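J.: only geometry, no sequence info:
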């Protein structure tokens, strides 16, 4: 049996950090229920200490979600961790995710703390979180830009304190796939107690590499959890897109050799719910969930797909929740697709000559109009 990759969804926490994507408690509850329906392993419900509203949302979700692990983010201090634990108390299974920055830049400019102070605070935070739960995740913020020796020391320390998941964030989207995979691999090899924790990745898309970095870290680095968000929602350019990593792992299971527990047939419904609630439209050519992801406009592609779907589709539209793929008739379409659509509309073609004449009229119309209605198609023949 193949190993399972853990899908950790942060739509409700990091996703909400997209400017303008704020959600109400009820909206978060709706999304959390849908994430559970999709069988997400871990739902990061929010940052309980950040506001009373977020506390209440995490608390409500913790009381409703039964199958997924519910998680709250917490800075590496007593107030945040205690607040997270209080919000998560109703959950059957919950995780506290605590973090502190470890890069020289962040420690000096943002935290104004010495490396030794950061090291001690990281250990203390995990020690405190373990009072509330055995499921503790630790993240060294800006991990991809941290000194390797210091990063190893911090992560060894927090694992000693009981951290069960080690998440190494590419907080500013600086990493590239080969280097990020090597980072995760080196950490796992150098840290003596690394076998006591699951290694996780959290990538941002500032260079458009979040999905590539996450998958490289899984394949070559040995990470076994990916943190991601529906529609790639998140701070700045966004997070790793859940739908993309899930379908990459499912479609190329021959390459990755890992199982994911996600019910992929719920992906489109989840994407559409998140888009509706946040007001963030999904671009038409977005992989998996974009309106054009399974649409074919080229005559060559249409001809192939109508003869055998897998000539131009590596996934079935239905597998991710679309009702079907789409053949879009336009100026690039050929006779095969034109004839097929007429047949679907119940229009009988008496002869090749009649088809050819109607097709000529169709091409002339398609040069003038980008969208051709079914009524207009029928009118070309009758």
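T.: Now that the structure is in, tell me what you want to look at. Being a predicted model, the structure only gives us computed values, none of them experimental.
J.: From here on, just use CA atoms for contacts and neighbour counts.
T.: Fine.
J.: what about the nearest residue to residue 103 once chain neighbours are set aside, how many neighbours?
T.: Once flanking residues are discounted, residue 103 sits nearest to residue 146: 4.0 Å by CA to CA, 6 or more residues apart in numbering. Close neighbours of residue 146, defined as other CA atoms under 10 Å, add up to 19.
J.: which stretches of this structure form strands?
T.: Using DSSP state E, the strands of the chain run over residues 3-4, 6-9, 42-46, 69-75, 94-101, 136-141, 165-170, 198-203, 225-228, 258-259, 295-296, 326-327.
J.: Identify the residues contacting the fourth one?
T.: This means strand 69-75. 13, 41-49, 58, 61-62, 80-81, 84, 88, 91-100 (CA atoms under 8 Å, 6 or more residues apart in numbering).
J.: try it against this one:
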């Protein structure tokens, strides 16, 4: 890892923490490990793996990532409470490079209405928390939540205290996406000049996208001396999301003439990581998304096509291969072998264990009997639904279903395995999916609210897998489920069952969502 302060901008990825806080996203440990593995291959400097104090499940996921991922720093987020810091250390202590990331709000509006604390109380919290975290590890990051709306003089005080107590990274967040680039650049410079840069300390920035300026503000901060940028793959996160790391990274690379800086990132992995995150979170990447969208390197207008044929640089400031955008695709079918199957999954950004690969290959062969060609979309849906989407052996699993549809409605009979025995029931509804969902509710005795339902083909082929994404809500908990099949009704039932299982796990863990 190159930690040069002057010439290198460190990339801090918070997809697994801030990104997962986006409504409707809840990743299980297997899915988080998939993303973390690919972030490490991307050569991200820091992976913020989660908020360990939020729930036992989050702590265990961070611990699993810390134990397995090598090369990158693995960070756990913590409020200034000792219990949070203890949980963060418990989660990251086995990491090759562990970090505790401590935060507290510093704006007057947050201190008055959320924290109910005075400025002196906040300063005391910072002093005690950073010193306490420093007792566990030398790598401690401190963040001043809502820094962009904080009084600069007080913020300088706060950061000085954090640095004196041993913080090695000082983070200036634009938590609510309020800043404007030119204004933010001046603000960041004022803070850095006021605090100075103690030996061994790196300044960081964490921008949200409420006004669509997260990337612009991050780059403005870099020009003011920041040498760590925090963000997420595809810009996921609370509300309108975070700075899109792929955009920050390629802006620094493409406009090195302007910034004179580099990153440690292997940019050829950006496209595959983007697709992986999109598939596992269920949040689609818009086709016009910068750097990784399907249209980022597409040209339809005649004059553009003519220019590209003459010289690609006429309309492309980046090369598709620079970000790993697809070129020639390997076509898989029933005659394909285990090696080709593994290779294509790796190219798509998936890293499976031998056991997971064996199960996936068996399902792939079954799918080949129903389809002439298995597309990349089919493969990804297969892996996510049949391998990574599973939660535990005692969860509900679809065994069989039948539907009968007529002009007056539909009837569905569903059979589920509950970990010990098969259970079945039937119900009617205004359509086959509605009837099937009613039958599942009768079997399980659970009646969560259906928040959203989405069904789409995973490729343009007529025999493509249908992928369903369902979001269920029970009280304050929400969970997203996915299902894929050549039969859209089966896909819809699988998605509902998957979401139901995730809700049950959340309830069992008594998860506390901390905003």
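T.: In hand now; what should we look at? On a predicted model such as this, the values are computed, not experimentally measured, just so you know.
J.: on that earlier part again, could you dump the strands of the first structure to a markdown table with mean neighbour count and distance to residue 357 of the first structure?
T.: Shown next, in a markdown table, are these (neighbours: other CA atoms under 10 Å; distance: least, CA to CA, whole Å):
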| stretch | mean neighbour count | distance to residue 357 of the first structure |
| --- | --- | --- |
| strand 3-4 | 12 | 57 |
| strand 6-9 | 24 | 54 |
| strand 42-46 | 28 | 58 |
| strand 69-75 | 27 | 62 |
| strand 94-101 | 25 | 66 |
| strand 136-141 | 26 | 65 |
| strand 165-170 | 25 | 59 |
| strand 198-203 | 25 | 55 |
| strand 225-228 | 27 | 52 |
| strand 258-259 | 18 | 52 |
| strand 295-296 | 20 | 24 |
| strand 326-327 | 20 | 21 |
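J.: Tabulate those strands (TSV), appending distance to residue 34 of the first structure.
T.: Output for these, formatted as TSV (distance: least, CA to CA, whole Å):
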stretch	distance to residue 34 of the first structure
strand 3-4	21
strand 6-9	12
strand 42-46	11
strand 69-75	13
strand 94-101	18
strand 136-141	24
strand 165-170	25
strand 198-203	22
strand 225-228	15
strand 258-259	21
strand 295-296	26
strand 326-327	26
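J.: Which one, of these, ends up nearest to residue 115 of the first structure?
T.: Comparison of those against residue 115 of the first structure by CA to CA identifies strand 94-101 as nearest, at 9.9 Å.
J.: Pull up the aligned stretch in the second structure for the closest one.
T.: Counting by TM-score structural alignment, strand 94-101 of the first structure lines up with residues 98-105 of the second structure.
J.: what about residue 274 of the second structure, neighbour count?
T.: Each residue near residue 274 of the second structure was counted by other CA under 10 Å, and the total is 24.
J.: Please tell me how far it sits from residue 72 of the second structure.
T.: Here residue 274 of the second structure is placed at a distance of 18 Å from residue 72 of the second structure (CA to CA, to the nearest Å).
J.: and for stretch 253-266 of the second structure, what span of the first structure is it aligned with?
T.: Aligned by TM-score structural alignment, stretch 253-266 of the second structure falls on residues 250-263 of the first structure.
J.: residue closest to the middle of the first structure?
T.: Centre of the first structure computed as the mean C-alpha position; nearest residue by CA atoms, centre = their mean is residue 242, 1.8 Å away.
J.: quick one: contacts for that residue?
T.: By CA under 8 Å, 6+ apart, the residues touching residue 242 of the first structure are 9, 228, 229, 230, 231, 232.
J.: for residue 141 of the first structure, same thing?
T.: With CA under 8 Å, 6+ apart, residue 141 of the first structure has these contacts: 99, 100, 101, 102, 103, 168, 169, 170, 171.
J.: Check residue 215 of the second structure too.
T.: By CA under 8 Å, 6+ apart, the neighbours of residue 215 of the second structure are 207, 209, 243, 244, 247, 248.
J.: Tell me how far the aligned residue in the first structure for the third one lies from residue 92 of the first structure.
T.: In the first structure, the residue equivalent to residue 243 of the second structure is residue 240, according to TM-score structural alignment. Going from residue 240 of the first structure to residue 92 of the first structure by CA to CA gives 27 Å.
J.: Have a look at the two and say which one is more surrounded.
T.: Between residue 240 of the first structure and residue 92, counted using other CA under 10 Å, residue 240 has the larger neighbour count: 32 against 15.
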